[in-house]
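K.L.:
predicted model follows, preceded by the sequence.
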Amino acid sequence: MSFTDIFGQAPTGVWSAPGRVNLIGEHTDYNEGFVLPFALPLRTTVEASAPDSPLWTVWSEQTGETVSFGPDDLAPGRVGGWAGYVAGVVWSLRQSGLDVGGARFAVSSDVPVGSGLSSSAALECAVLTALVDLGGLDLPAAKRPTVAQAAENGYVGVPTGIMDQSASTLCRAGHALFLDCRTLAVEHIPFDLTADGLSILVVDSKAPHRHTDNEYAVRRETCERAAAALGLPALRDVTDLDAALAALPDEVMRRRVRHVVTEDQRVLDTVALLRTGKVREIGPLLTASHASMRDDYEITVPEVDIAVEAALAAGAHGARMTGGGFGGCVLALVDAAAADAVGTAVAEAFAANGFTAPAWFVAVASEGAHRQS
């Protein structure tokens, strides 16, 4: 079905926003640290128009559902499911003092849901970009990630950090986004691997990815308690890791802190290597990141651990889980000519362990949210 089939008129325009993979820097964003994501070529697309009505109506190609809501439905949690992310964007824009008129949306997407590739942020940022353009709203691109994040945190009730919405909004083709999650300063780091004969292979483990499970919130709360115990604004401010670990009251908290502090440093080290063109040398940092997520942050599952092990055994220069954890995707830095062989090796390892067959693709750093037509 097309927008015209659903709404009886052509759309005013078409907007889209990408999913993302995080090259490195996991669970550092809500600790006011550093992250290094890049946008995927997989995108959520929104056809939209602005009718003379105070209602918002959204149709999803994926579910076939149509959901309508009005101003009275904008209390957090009032609109549930996938449409809650759309309502959340309207709510957040209004909370920011912007006059958001009614709209009609038709949403389609090739960003896999539940795979840790930030399908929710892609939906939020596509809708946000459409609403800003349709209404001529005064909202510079640099401020849009915060509005989109507020939709997810304040309306949907998922306590994500700022990384996903920043990547979906601000990324540039051929670059990774070096983001300081405290200051929101960004730097676009060249990340075109073709000249080096390399690729980033993304393997979808098909293990369900569940951000709304309590484990994510528990990790965040533990980090906040640790920072408070250390008398620091955030774990980003730890300067002496050994002293910090010695001052903390329990082993679980110490492991969580060790991951965050060492992961921040791995981001900085990765950026330093990329700035000097030493792309292949980031591989061990990716692998160390995975070990830290597995052993200290305890957010991996057997599928992603096996995927990393199999990719490395098949010749990947480095590999790690990407995303919030408890399922989702693995990325591997591979020789471009060997990408399919590495993916096949992971599939064979999955079959040997009785796991659901994975899917894989080569990820190319792509453009953030924009109007397509």
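P.N.:
Here it is on my side, so go on.

K.L.:
could you use CA atoms for every contact and neighbour count after this?
P.N.:
Fine.

K.L.:
would you map the strands across the stretch 1-150 of the chain?
P.N.:
13-24, 34-49, 56-60, 66-69, 103-109 (DSSP state E, counting those that start in this stretch).

K.L.:
list the contacts of the shortest one.
P.N.:
Outside strand 66-69, the residues that touch it by Cα atoms under 8 Å, 6 or more residues apart in numbering are 55-60, 79, 83, 87.

K.L.:
could those residues go into a markdown table alongside neighbour count?
P.N.:
Output for the contacts of strand 66-69, formatted as a markdown table (neighbours: other Cα atoms under 10 Å):
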| residue | neighbour count |
| --- | --- |
| Leu55 | 17 |
| Trp56 | 20 |
| Thr57 | 19 |
| Val58 | 22 |
| Trp59 | 22 |
| Ser60 | 17 |
| Val79 | 20 |
| Ala83 | 20 |
| Ala87 | 31 |
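
K.L.:
ok so, going back, quick one: closest of the strands of the stretch 1-150 of the chain to Gly318.
P.N.:
Counting by Cα to Cα, Gly318 lies closest to strand 13-24 out of the strands of the stretch 1-150 of the chain; the figure is 11.0 Å.

K.L.:
next up, a second structure to put side by side with the first:
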Amino acid sequence: MADLSRIRNLYYQQFESKATFLYSPGRINLLGDHTDYNAGLVMPAAIDFGITFGIGKNNTDEVNILAADRNERITFNINKIEKSQDKEWANFLLGVIDQFKRNGEKIGGFDLVFGGDLPACAGLSSSTALECGLSFGLDRIFELGLSKRDHLSITHKADKDFMGLNRTYMDQFANLFSVANHIIYLDCKNLYHEHLELEMSSFRFVLFDTQIKLDLNSSEYNARRQACEDAVETVQKYIPQVKTLRDLTPEALDKIKNKMYPPLYEKTSFIVEEIKRVEDAARDVRRKDWDSFGRKMYESHEGLRDKYKVSCPELDFLVEKSKNYENIKGARLMGTGFGGCVIALVKMSNVEEMINDVKKAYKKKFGKKLIAYKARISNSTSLIA
């Protein structure tokens, strides 16, 4: 939200229409990566890094969008929505507008300026922040009266229908339903959720960004999804009632272990264990047992590395390095894997000293700059002015 004055000034330098200003956050996921597309359990939350929007209707059919941080703009007729060939960021916005039009919502031309401190391609859901921020903004300036569930549906369909992304509801849910200082305990099977209070005034989540950028259409990600579908097909030969890996217990999996191709069994085992790990971690949060929660973060990383095989040397180095510091309770790779961020649960003592030490070690090992973000849990997308 520190970008409000900058975005406001830019908006009124560019446009004459009256603006509404809002903020759309990024998100972390504490535990449960790759369980979402298996109808499993996850623990996401919005963070205090995000995108500030200035948006106003201009009473024409023309849409004018300025990406402040890139100094790039697009202009088009709202009745002629076509994918951009050279501006990927624009397509996430275009997909939302397309979905509004498909739904028959009465929207017209508008002006938009956006920018913020949320890094792109770092696994913090910057694309979702774009989608949800615009959906929320269009709802407000055209007085459509949409609910959070409506925005959830619109942005998810924009992902699928316009962008061709095979993602679940998790990122949008975290963006739209987060509450400050609470983790969302989310069941991806039916979207049942609880807000678990943190009360962690003496802790922060530190994100170590490897600077290895993630591809939303990663072939490795799609291969993991396919492996889970293959696993369900195999399991159903012996346990017909299993519809997703969420339906499979560790005990049942163990009984058919020898019936499965070993690499497929390992991936299946990780998903089943991770779902159980999230369930147990929710009890840790309720009890404020951060030592136990931290151990589960390390266990999660080990499974992602050894069984699901979505880690990389940079991520593994950072997680192993984190074990050298008493003020780090736990750490793991976060998101798809193969790059992006390591998330660490850090007690707020000597934090800057620890971060600088890790940066130096990373630079020495890989010859690359490491960026670190100290994040708090924030509220969902909301109006700010």
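P.N.:
Arrived safely, thanks for sending. What you see is a predicted model, and the numbers here were worked out from it, not measured in a lab.

K.L.:
tell me how the two chains score on TM-score.
P.N.:
Taking TM-score structural alignment, normalised by the length of the first structure as the basis, the two superposed chains have a TM-score of 0.93; 369 aligned residues with a Cα RMSD of 2.0 Å.

K.L.:
for the strands of the stretch 1-150 of the first structure, give me CSV that also has distance to Leu333 of the first structure.
P.N.:
Shown next, in CSV, are the strands of the stretch 1-150 of the first structure (distance: least, Cα to Cα, whole Å):
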stretch, distance to Leu333 of the first structure
strand 13-24, 10
strand 34-49, 14
strand 56-60, 34
strand 66-69, 41
strand 103-109, 26
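
K.L.:
closest one to Asp296 of the first structure among the ones you listed?
P.N.:
Of all those, strand 13-24 sits nearest to Asp296 of the first structure, with 15.8 Å by Cα to Cα.

K.L.:
which part of the second structure matches the closest one?
P.N.:
Per the alignment by TM-score structural alignment, strand 13-24 of the first structure matches residues 20-31 in the second structure.

K.L.:
and the helices in the stretch 1-150 of the second structure?
P.N.:
4-14, 88-102, 126-141, 148-157 (DSSP state H, counting those that start in this stretch).

K.L.:
packing partners for the first one?
P.N.:
When you say that, I think you mean helix 4-14 of the second structure. Counting contacts by 3 or more Cα pairs under 8 Å, 6 or more residues apart in numbering; DSSP states H and E, helix 4-14 of the second structure packs against strand 44-57, strand 110-116.

K.L.:
right, and those - which one's nearest Asp150 of the second structure?
P.N.:
If we rank those by Cα to Cα, the stretch that ends up nearest is strand 44-57, at 18.8 Å.

K.L.:
can you check what angle separates that closest one from strand 62-67?
P.N.:
Going by axes from the mean of the first three to the mean of the last three Cα atoms, to 10 degrees, strand 44-57 of the second structure is angled at 130 degrees with respect to strand 62-67.

K.L.:
thinking again about what came up before, winner for burial among the helices and strands packed on helix 4-14 of the second structure?
P.N.:
Highest mean neighbour count among these (mean count of other Cα atoms under 10 Å): strand 44-57, with a mean of 27.

K.L.:
mean offset of it relative to the first structure (after superposition)
P.N.:
Strand 44-57 of the second structure, aligned to the first structure and superposed, deviates on average by 0.9 Å (mean Cα distance after the TM-score superposition for the first structure).

K.L.:
ok now that strand, how far from the chain's centre?
P.N.:
The gap between where strand 44-57 of the second structure is centred and where its chain is centred comes out at 13 Å by Cα atoms, centre = their mean, to the nearest Å.

K.L.:
so it matches what in the first structure?
P.N.:
By TM-score structural alignment, strand 44-57 of the second structure lines up with residues 37-50 in the first structure.

K.L.:
determine the longest helix present in the first structure.
P.N.:
helix 251-275 (DSSP state H).

K.L.:
just give me the mean distance for it relative to the second structure.
P.N.:
Relative to the second structure, helix 251-275 of the first structure is 1.3 Å off (mean Cα distance after the TM-score superposition for the first structure).

K.L.:
show me what counts as buried in that helix.
P.N.:
For helix 251-275 of the first structure, burial by neighbour count (16 or more other Cα atoms under 10 Å) applies to 253-268, 270-271, 274.

K.L.:
beyond that helix, next helix or strand please.
P.N.:
Remark: after helix 251-275 of the first structure, the chain's next helix or strand is helix 283-295, criterion DSSP states H and E.

K.L.:
buried sites along that following helix?
P.N.:
So, applying 16+ other Cα under 10 Å, buried residues of helix 283-295 of the first structure: 283-294.

K.L.:
got it, and stretch 310-321 of the second structure?
P.N.:
Buried residues in stretch 310-321 of the second structure, counting neighbours by 16+ other Cα under 10 Å, are found at 310-311, 314-319.

K.L.:
how close does the nearest residue to Arg78 of the first structure once chain neighbours are set aside get to Ala151 of the first structure?
P.N.:
Spatial nearest neighbour of Arg78 of the first structure, chain neighbours left out: Gly84 (7.8 Å); criterion: Cα to Cα, 6 or more residues apart in numbering. Counting by Cα to Cα, to the nearest Å, the separation of Gly84 of the first structure from Ala151 of the first structure is 9 Å.

K.L.:
which one's more surrounded, those two?
P.N.:
Neighbour count, other Cα atoms under 10 Å: between Gly84 of the first structure and Ala151, Ala151 has more, with 27 against 24.

K.L.:
show me what the more buried one aligns to in the second structure.
P.N.:
Aligned counterpart of Ala151 of the first structure in the second structure: Ala158 (TM-score structural alignment).

K.L.:
got a list of what that match touches?
P.N.:
By Cα under 8 Å, 6+ apart, the neighbours of Ala158 of the second structure are 92, 95-96, 98-99.

K.L.:
the residue lying closest to it once chain neighbours are set aside and His156 of the second structure, how far apart?
P.N.:
Nearest residue to Ala158 of the second structure, sequence neighbours excluded (Cα to Cα, 6+ apart): Gly95, at 4.8 Å. Distance of Gly95 of the second structure to His156 of the second structure, given as Cα to Cα: 10 Å.
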